[in-house]
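**Student:** build me a model:
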Amino acid sequence: MQQAVLLHSRPYRENSFICDLLTEEDGRISIFYRKSKNAEPLTLFNVYWISLAGGQNELYFIRQLELKERFDNLTAEVLYSALYINEITCKLLAKVATTQAIFPAYIECLSTLSCTPSSLQTALRNYELEVLSELGVIPDFAVDIESQQSLRDDQLYYFDHTAGWFRQAKLGAPAVLGKHIKQIALRDFSDPQCLRSTKVLMRWWIEQLVGKNRIKSRDLFKRK
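**Tutor:** Model prediction:
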């Protein structure tokens, strides 16, 4: 048995779904799931114990499903944020990849959203950085790529997600103070200005990675 959460589901046949799960041991996987009156329902944001059987074309089947912990009482901005972390997990993480750090990071983020909504922005930034770290796409946050010198606290730098930080402006790229870049590397969001800069940076960075496959859950925040 391993822990798992439902990220996304789509109808397949009557009372059946193809679901994306984030699991403790197998990373992001797809499963075939059939609803049953007598079985535990599989719903978003709850944590389950599951055992799996292999199927065809990387599609798994659930042998056993038990509810471990409930987080399905989320509302308003907290709910939108939870949908957002589900979406970026689906769109950025490859299937059946080694993601042992991601599952505990996901649960920590979800728990913070549920229990401490005032820390919502910090929780989201930490999770985004954890996913990017898992992807291996975080460049050096300590040096100016052009000069190969340490970042200066009072200098604005522009970010290229394929290379790192430059003093020369890059078209469309966000500009961040050197001291904030260092704080982001340490995941220190105690400075509200750093937290705001990180939000802008993460939004732009993730957009570069997903390309035309845009993050739709962000639209929910605009409807508030």
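**Student:** all contacts plus neighbour counts: C-alpha atoms, from now on.
**Tutor:** Fine.
**Student:** which residues in this protein form helices?
**Tutor:** 76-92, 102-115, 120-135, 178-186, 192-210, 218-222 (DSSP state H).
**Student:** residues making contact with the third one?
**Tutor:** Contacts made with helix 120-135 from outside it, assessed by Cα atoms under 8 Å, 6 or more residues apart in numbering, are listed as 78, 81, 85, 89, 92-93, 99, 101-102, 105-106, 109, 112-113, 138, 187, 189, 195, 198-199, 202.
**Student:** just the buried ones from the residues you listed?
**Tutor:** Taking 16 or more other Cα atoms under 10 Å as the criterion, what is buried in these is 78, 81, 85, 89, 93, 99, 102, 105-106, 109, 112-113, 138, 187, 189, 195, 198-199, 202.
**Student:** list the residues that contact the residue lying closest to residue 33 once chain neighbours are set aside.
**Tutor:** Spatial nearest neighbour of residue 33, excluding adjacent residues (Cα to Cα, 6 or more residues apart in numbering): residue 17 at 5.2 Å. Residue 17 makes contact with 9-11, 32-34 under the criterion Cα under 8 Å, 6+ apart.
**Student:** so who does the nearest residue to residue 185 once chain neighbours are set aside touch?
**Tutor:** Distance criterion Cα to Cα, 6+ apart; nearest residue to residue 185, sequence neighbours excluded, is residue 141 at 6.2 Å. Residues in contact with residue 141 (Cα under 8 Å, 6+ apart) are 164-165, 181-182, 185.
**Student:** where's residue 141 relative to residue 31, distance?
**Tutor:** 38 Å (Cα to Cα, to the nearest Å).
**Student:** likewise for residue 194?
**Tutor:** 40 Å.
**Student:** then residue 156?
**Tutor:** 46 Å.
**Student:** could you do residue 110 as well?
**Tutor:** 22 Å.
**Student:** what about the two, which has more around it?
**Tutor:** residue 110 (25 against 20; other Cα atoms under 10 Å).
**Student:** who's in contact with that one?
**Tutor:** 45, 71, 82.
**Student:** another for comparison:
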Amino acid sequence: MTRVTAERAVVLHTRPYRETSMIANILTERHGRIAAVVRGARGARKASSLQPFNQLVAGWSGRGSLMTLTSFEAISHPVLKGDQMAAAFYVAELVMRLLAEHEIAPRIFTAVVWSLDSLEAGDLSTEVVLRSFEKLLLEDLGYGIEFGQCADSLKSIDPQARYELIPEQGFVAVAEGKEGYSGADLLAIADDDYSAASTRRSAKKIFRGLLNAQLGARPLLSRSLLLRGSRE
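**Tutor:** This is a model prediction of the structure:
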């Protein structure tokens, strides 16, 4: 039987369960993503502590895939609105869809906390936060690619050349005059530098394709929120 008494966690999603309880999906620092029943949690006080994106100190116990949350205390209540909120839902949905339950992923936990804190602070644009998170998530799940080296020649990416992405291989040079990704943008992505608009556009297209390959046919609901926000 699993029993954990105090663990940092982030609430990803909750849903009602029976008459007075709920099931909370939380991402924990040392135990990965877990689903846990929270008994009697639909009262106002408990429900407010389990709002999505709250950071907690939590305890749980149980056997199998569904745990029972035995204690929880909110230690952070991020104030998000508009595209910040849509971006937070996107981050949470990616983790829910791509990270298997109980898979230990401390770097992803840290990245989620950083993303939520950065969205709330507003020091970085939503686009920069999301591209940074997507890159780390893909790398940590084993789906990352090399942005600084050509896949076929193994030479360093030339900032003056253009490249295309070959699935499951990497970037290869394209013939002069053909469309492709700028080498300068690829090197910027390798350095996590999204200051240029062209780099952000390239990163979004690349990461979207890599994520879609893992997500399958079922679309992300949060993407419609992001799209709606970009039109307003």
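**Student:** got the contact list for residue 5 of structure 2?
**Tutor:** Here residue 5 of structure 2 is in contact with 58-60, 71 (Cα under 8 Å, 6+ apart).
**Student:** equivalent analysis for residue 84 of structure 1, please.
**Tutor:** By Cα under 8 Å, 6+ apart, residue 84 of structure 1 lies in contact with 215, 217-218.
**Student:** dump these to CSV, plus neighbour count and distance to residue 126 of structure 1.
**Tutor:** Rendered in CSV, the data for those read as follows (neighbours: other Cα atoms under 10 Å; distance: Cα to Cα, whole Å):
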residue, neighbour count, distance to residue 126 of structure 1
215, 16, 18
217, 17, 18
218, 15, 17
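**Student:** ok, those vs residue 40 of structure 1, which is closest?
**Tutor:** Taking Cα to Cα as the measure, residue 40 of structure 1 sits nearest to residue 217 out of the contacts of residue 84 of structure 1, at 27.0 Å.
**Student:** quick one: map the closest one onto structure 2.
**Tutor:** With the correspondence set by TM-score structural alignment, residue 217 of structure 1 lines up against residue 222 in structure 2.
**Student:** which residue packs closest to that match, ignoring adjacent ones?
**Tutor:** That would be residue 90: by Cα to Cα, 6+ apart, it lies 5.0 Å from residue 222 of structure 2.
**Student:** just give me the match in structure 2 for residue 19 of structure 1.
**Tutor:** Using TM-score structural alignment, residue 19 of structure 1 pairs with residue 24 in structure 2.
**Student:** before we move on, what about residue 140 of structure 1?
**Tutor:** Alignment note (TM-score structural alignment): residue 140 of structure 1 maps to residue 146 of structure 2.
**Student:** give me the neighbour count for its match.
**Tutor:** Residue 146 of structure 2, neighbours per other Cα under 10 Å, totals 16.
**Student:** surely it meets residue 170?
**Tutor:** Yes - using Cα atoms under 8 Å, residue 146 of structure 2 makes contact with residue 170 at a distance of 6.4 Å.
**Student:** which neighbours do those two have in common?
**Tutor:** What both residue 146 of structure 2 and residue 170 touch, as defined by Cα under 8 Å, 6+ apart, is an empty set.
**Student:** just give the nearest non-adjacent residue to whatever residue of structure 2 lines up with residue 67 of structure 1, would you?
**Tutor:** Taking TM-score structural alignment, residue 67 of structure 1 has residue 74 as its aligned residue in structure 2. Counting by Cα to Cα, 6+ apart, residue 56 is the residue found nearest to residue 74 of structure 2 once chain neighbours are left out, at 4.3 Å.
**Student:** residues in contact with that neighbour?
**Tutor:** 7-11, 72-76.
**Student:** narrow the residues you listed to those in strands?
**Tutor:** Cross-referencing the contacts of residue 56 of structure 2 against strands under DSSP state E gives 7-11, 72-76.
**Student:** need those in TSV (columns: neighbour count and distance to residue 128 of structure 2).
**Tutor:** As requested, those are exported to TSV (neighbours: other Cα under 10 Å; distance: Cα to Cα, whole Å):
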residue	neighbour count	distance to residue 128 of structure 2
7	15	29
8	20	25
9	29	24
10	28	21
11	21	23
72	21	32
73	17	30
74	19	27
75	14	26
76	14	23
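**Student:** now tabulate these in TSV and tack on distance to residue 130 of structure 2.
**Tutor:** Formatted as TSV, those follow (distance: Cα to Cα, whole Å):
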residue	distance to residue 130 of structure 2
7	26
8	22
9	20
10	17
11	18
72	28
73	27
74	24
75	24
76	21
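**Student:** possible to save the helices of structure 1 as JSON lines with distance to residue 149 of structure 1?
**Tutor:** Formatted as JSON lines, these follow (distance: least, Cα to Cα, whole Å):
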{"stretch": "helix 76-92", "distance to residue 149 of structure 1": "31"}
{"stretch": "helix 102-115", "distance to residue 149 of structure 1": "32"}
{"stretch": "helix 120-135", "distance to residue 149 of structure 1": "23"}
{"stretch": "helix 178-186", "distance to residue 149 of structure 1": "12"}
{"stretch": "helix 192-210", "distance to residue 149 of structure 1": "22"}
{"stretch": "helix 218-222", "distance to residue 149 of structure 1": "36"}
